[in-house]
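Colleague: The following block contains a protein sequence and its predicted model.
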Amino acid sequence: MNLKQIVSDGFSMKDIERRYSSFAFISLKTALYSYFSTYESSTLFIHRILNGNSSYVGKDTDRQYSTDYIEKYAETIIHFQHFIELVCKEILREENELLVLNIDKQHELFYKLLNKEEVTSSELEGIRTTEFNSTFDRLLGLIKAGKLDSKYNFFTSKKNKEALTQLNQLRNRIWHRGTFVLRYEALDIFIGQYILPIIKEIISLPEYIDTKSRWIYPPLELGIDPISELINESSTNSYNAGKFAFIKELGRASYNNPLIHNWNIFNKDIIKNAVNTAQAELNYQSQGTTIYYCPVCGVQSLTSYEDSDGEQEADGSYSSYWTFSWYVKCHCCSFKISRELKNPKEYGYALPDYWYSYNH
């Protein structure tokens, strides 16, 4: 095949039986996973934020941001914006395809669409759609004019309009210049307080209720919903970076949960391997000293790791010596947090105290 044949060898999602007609919910899943992963990607500098030292900004502090965090930030912004843009266009397409197309010179196609004649996906191939700003302005205008269902009215609130405008600008700063990155706390507040409430409104629309299986994470053993928890936490008066980090890690690990609902024949082997790995860690030079049930997957494979330290005298002896837990990791779903976070009970969750210490 030549190059043109190679890049033409595909299919339109509209031509197959799917509950969504675009990549919208693929982008939503990617955005959520990327955002949830920003705690995991921030281990080199997260202690400054959690200890209240984030006011020190500048080149020296910003150099601590890892490449992984920058990648996760970019994926978060780009895919949330992409999801919103595709949803807005799908809403307009339900009224008429013309509302999202630039086809000034495609006269026959324009006529067909104007008269709602059948149009094949091949006829729409290569036709450019409107930019986000034009799409969003048109959507808002039609909502205000009463031409679209009132269930979309949440788009028109001042807070949501400003949030989506800023989201698009952040996306453009990545897409066109590729130099600007929101710092950790700002990203948390922006996503939790402004973007996730819009996402929740969209996924609650009747036409999208059945799409959950395409993007949502498996249920958590802890019984909470990370999106709702982050929205609730954002509604409080003060931003708690530690609690945000804990919730995000729950969400990230839930996407990695390998246990398949109602597939016990496969789950048994997965659980057995995870439990055996946790036990091996427990037995290996006392590195893992306690095994908990994981709050994400529910498997007893969340292993605690210890370290020791002390005050050493000039002669090399220790006047005091203590051991402490510093890290827990699940060998099934990959949930992992370090002692930089508080014990979950301090965040309001009925879970064991993972962080402890004792003197020798």
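Modeller: Thanks, I have the structure now.

Colleague: use CA for all of it now, contacts and neighbours both
Modeller: Will do.

Colleague: How many neighbouring residues does the nearest residue to residue 198 once chain neighbours are set aside have?
Modeller: Of all residues beyond its chain neighbours, the one nearest residue 198 is residue 160 (7.1 Å), with distances taken as C-alpha to C-alpha, 6 or more residues apart in numbering. Using other C-alpha atoms under 10 Å, residue 160 has 16 other residues around it.

Colleague: Then residue 196?
Modeller: 19.

Colleague: Tell me the secondary structure of it, please.
Modeller: Using DSSP: H, G, I helix; E, B strand; the rest coil, the secondary structure recorded for residue 196 is helix.

Colleague: Isn't it up against residue 229?
Modeller: No. With contact defined as C-alpha atoms under 8 Å, residue 196 does not reach residue 229; the gap is 10.4 Å.

Colleague: related to what we said a few turns ago, which of the helices or strands spans the residue nearest to residue 198?
Modeller: Here residue 160 sits within helix 158-172, counting by DSSP states H and E.

Colleague: and the residue nearest to residue 198, how far is that from residue 184?
Modeller: 22 Å (C-alpha to C-alpha, to the nearest Å).

Colleague: For the lengthiest strand in the chain, which residues meet the burial criterion?
Modeller: Counting by DSSP state E, the longest strand found in the chain is strand 318-330. Across strand 318-330, burial judged by 16 or more other C-alpha atoms under 10 Å covers 324, 325, 326, 327, 328, 329, 330.

Colleague: from the residues you listed, which two are the most distant?
Modeller: 324 and 330 (18.6 Å; C-alpha to C-alpha).

Colleague: which helices and strands sit right next to the longest strand of the chain?
Modeller: Judged by 3 or more C-alpha pairs under 8 Å, 6 or more residues apart in numbering; DSSP states H and E, strand 318-330 is in contact with strand 302-312, strand 336-338, strand 357-359.

Colleague: Including distance to residue 91 and mean neighbour count, could those strands go into a markdown table?
Modeller: Listed next are the helices and strands packed on strand 318-330 as a markdown table, based on distance: least, C-alpha to C-alpha, whole Å; neighbours: other C-alpha atoms under 10 Å:
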| stretch | distance to residue 91 | mean neighbour count |
| --- | --- | --- |
| strand 302-312 | 44 | 18 |
| strand 336-338 | 39 | 20 |
| strand 357-359 | 56 | 11 |
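
Colleague: Structure two is appended below for comparative analysis:
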Amino acid sequence: MQVSEQAATRPTDAGVTTGSLARKLGVSPTTLRSWDRRYGIGPALRTDGRHRRWTADDVAMLQEMCRFTAAGLPPAEAARAAKERARGRGRSPALALVRPPAEPRAAKSPPATVHPAEAPTSRSGTGLPLGDVRQECRGLARAAVRLDAAAVQSLLTAVVETHGLATAWAEVMAPTLRAVGRKWESSGDRYVEVEHLLSWHISATLRHVYVRSVRKPRTGGPPVLLACLPDEPHTLPLEALGAVLTERGVPALMLGGAVLAEALAAAVRRVGPSAVVLWAQSRTTANLPLARHVAGTRWGVRGARTRSLVLLGGPGWDGDSGPGLPRPLRLDDALRMLGAPEH
């Protein structure tokens, strides 16, 4: 009786195949064979003396190997650490590896001023079209592809603590998200689960920074109002802007995705924001007449009514928007226009 391919790759007492394990971990079968050959981190079982069968303990060890390499360890060191943990002698999980030792903070933290041209670059090795990127992008992409939520969150937390949120968003989070989105579009929804996982954890990280920062005592003043246009669900760039603004002492009021025109106008009149940032991810959601209406909305007491500065954010805005509607191209552009300089 012929055994089906599904049955051959199903976990059993005899272990799983190399191909099945590679798909689970988000690496290639060649990579697993190379790790076995070079670092001795191979399967406990081999059928017919040739075919690899990976047991549950083997799988756990390989998952540790992937976490360590995603954290930036060279493969040889990662293999050694994974084998030590498998033997019960490991002293720290991947989270400890991605977080640098605590050091006294200087007046100006060098990591916060790292520029893309100065950052280490690397290819992803995940099948995602990352190009030349920071080392952290490669690790984050690998963890996301294998749906390793713990490693994704550990890496995001570490990069924010090391480089600051603005740099973490511009040089790690956003490039990895774009790569996953391009892969999703070109592979027929094969990576939709990767995009969802990564987006959820990035959003959680951004909101954590916001909540931590908003609790700090600060002077009063009108907030910056952040809103997606009607029918626009993509909020992550605005979440990043809101978190960085709040971190830098500028109050931000986030209305979220797909804000109705009437609700947006009502919020402007009620709050009297210093500025309004309107996000449109695509041309189909951009609404220039609505943006102009918001820019023309006056608020305040009679005799001293004023208007808010309106910024158009996102790639959806096309062509000349006219005077009085600036369009920041990057996060640092928006921060500068909103008066939130780096501390």
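Modeller: The structure has been received and is ready for your questions. Since we're looking at a predicted model, the values are computed, not measured.

Colleague: care to give me the TM-score?
Modeller: The TM-score (TM-score structural alignment, normalised by the length of the second structure) is 0.30; 174 aligned residues with a C-alpha RMSD of 6.5 Å.

Colleague: Which among the helices and strands packed on strand 318-330 of the first structure is found nearest to residue 60 of the first structure?
Modeller: Of these, nearest to residue 60 of the first structure by C-alpha to C-alpha is strand 336-338, at 24.1 Å.

Colleague: by contact count, what packs against the closest one?
Modeller: helix 241-255, strand 318-330.

Colleague: let's see it at 7 Å
Modeller: Counting contacts by 3 or more C-alpha pairs under 7 Å, 6 or more residues apart in numbering; DSSP states H and E, strand 336-338 of the first structure packs against strand 318-330.

Colleague: got the angle between the strand it packs on and helix 241-255?
Modeller: 40 degrees (axes from the mean of the first three to the mean of the last three C-alpha atoms, to 10 degrees).

Colleague: And for residue 171 of the first structure, the neighbour number?
Modeller: Using other C-alpha under 10 Å, residue 171 of the first structure has 23 neighbouring residues.

Colleague: That one is in contact with residue 77, isn't it?
Modeller: Yes. Counting by C-alpha atoms under 7 Å, residue 77 is a contact partner of residue 171 of the first structure at 5.9 Å.

Colleague: need the contact list for the closest residue in space to residue 329 of the first structure that isn't next to it in sequence.
Modeller: Of all residues not flanking residue 329 of the first structure in the chain, residue 336 sits nearest, at 4.3 Å (C-alpha to C-alpha, 6+ apart). Residues in contact with residue 336 of the first structure (C-alpha atoms under 7 Å, 6 or more residues apart in numbering) are 328, 329, 330.

Colleague: And the second one, how close does it get to residue 3 of the first structure?
Modeller: So the one you mean is residue 329 of the first structure. Separation of residue 329 of the first structure from residue 3 of the first structure (C-alpha to C-alpha) stands at 47 Å.

Colleague: now the last one
Modeller: Summarising the geometry, the distance separating residue 330 of the first structure from residue 3 of the first structure, computed by C-alpha to C-alpha, is 46 Å.

Colleague: what's the answer for residue 161 of the first structure, then?
Modeller: For residue 161 of the first structure relative to residue 3 of the first structure (C-alpha to C-alpha), the value is 42 Å.

Colleague: same question, residue 255 of the first structure
Modeller: Using C-alpha to C-alpha, residue 255 of the first structure is found at 36 Å from residue 3 of the first structure.

Colleague: go on, residue 197 of the first structure?
Modeller: From residue 197 of the first structure to residue 3 of the first structure the distance is 44 Å (C-alpha to C-alpha).

Colleague: between these two, who's got more neighbours?
Modeller: Counting neighbours by other C-alpha under 10 Å for residue 197 of the first structure and for residue 3 shows that residue 197 has the greater number, 18 against 7.

Colleague: Just list the residues touching that one, thanks.
Modeller: residue 231.

Colleague: name the element residue 292 of the second structure belongs to?
Modeller: Assigned by DSSP H and E, residue 292 of the second structure falls in helix 288-296.

Colleague: Over to residue 254 of the second structure?
Modeller: In the assignment (DSSP H and E), residue 254 of the second structure maps to strand 252-256.

Colleague: Show the subsequent helix or strand relative to that strand.
Modeller: Downstream of strand 252-256 of the second structure, the next assigned helix or strand under DSSP H and E is helix 261-271.

Colleague: what packs against the next helix or strand after that following helix?
Modeller: Moving toward the C-terminus from helix 261-271 of the second structure, the next helix or strand (DSSP H and E) is strand 275-279. On a contact count with 3+ C-alpha pairs under 7 Å, 6+ apart, strand 275-279 of the second structure meets strand 224-228, strand 309-313.

Colleague: ok so, going back, run through the neighbouring helices and strands of the helix or strand following the helix holding residue 292 of the second structure.
Modeller: For helix 288-296 of the second structure, the following helix or strand on the C-terminal side (DSSP H and E) is strand 298-299. Judged by 3+ C-alpha pairs under 7 Å, 6+ apart, the packing partners of strand 298-299 of the second structure are strand 306-307.

Colleague: If you count contacts, what does the strand it packs on end up packed against?
Modeller: strand 298-299.

Colleague: circling back to that earlier point, packing partners for the strand holding residue 254 of the second structure?
Modeller: strand 224-228, helix 236-247.

Colleague: which residues are in contact with that strand?
Modeller: The contact list for strand 252-256 of the second structure, computed with C-alpha under 7 Å, 6+ apart, reads 223, 224, 225, 226, 227, 228, 235, 242, 245, 246.

Colleague: Nearest to residue 202 of the second structure among those?
Modeller: Distance to residue 202 of the second structure, by C-alpha to C-alpha, is smallest for residue 235 among those, at 11.2 Å.

Colleague: how about the helix or strand harbouring residue 151 of the second structure: buried residues?
Modeller: Using DSSP H and E, residue 151 of the second structure sits in helix 149-163. Burial within helix 149-163 of the second structure, assessed by neighbour count using 16+ other C-alpha under 10 Å, is assigned to 151, 152, 153, 154, 155, 156, 157, 158, 159, 160, 162, 163.

Colleague: so which pair among these is furthest apart in space?
Modeller: Longest span within the buried residues of helix 149-163 of the second structure, C-alpha to C-alpha: 151 and 163, 18.0 Å.

Colleague: Which stretch among the helices and strands packed on strand 275-279 of the second structure is buried most, on average?
Modeller: Highest mean neighbour count among those (mean count of other C-alpha atoms under 10 Å): strand 224-228, with a mean of 25.

Colleague: Run through the neighbouring helices and strands of that strand.
Modeller: Using 3+ C-alpha pairs under 7 Å, 6+ apart, strand 224-228 of the second structure is in contact with strand 252-256, strand 275-279.
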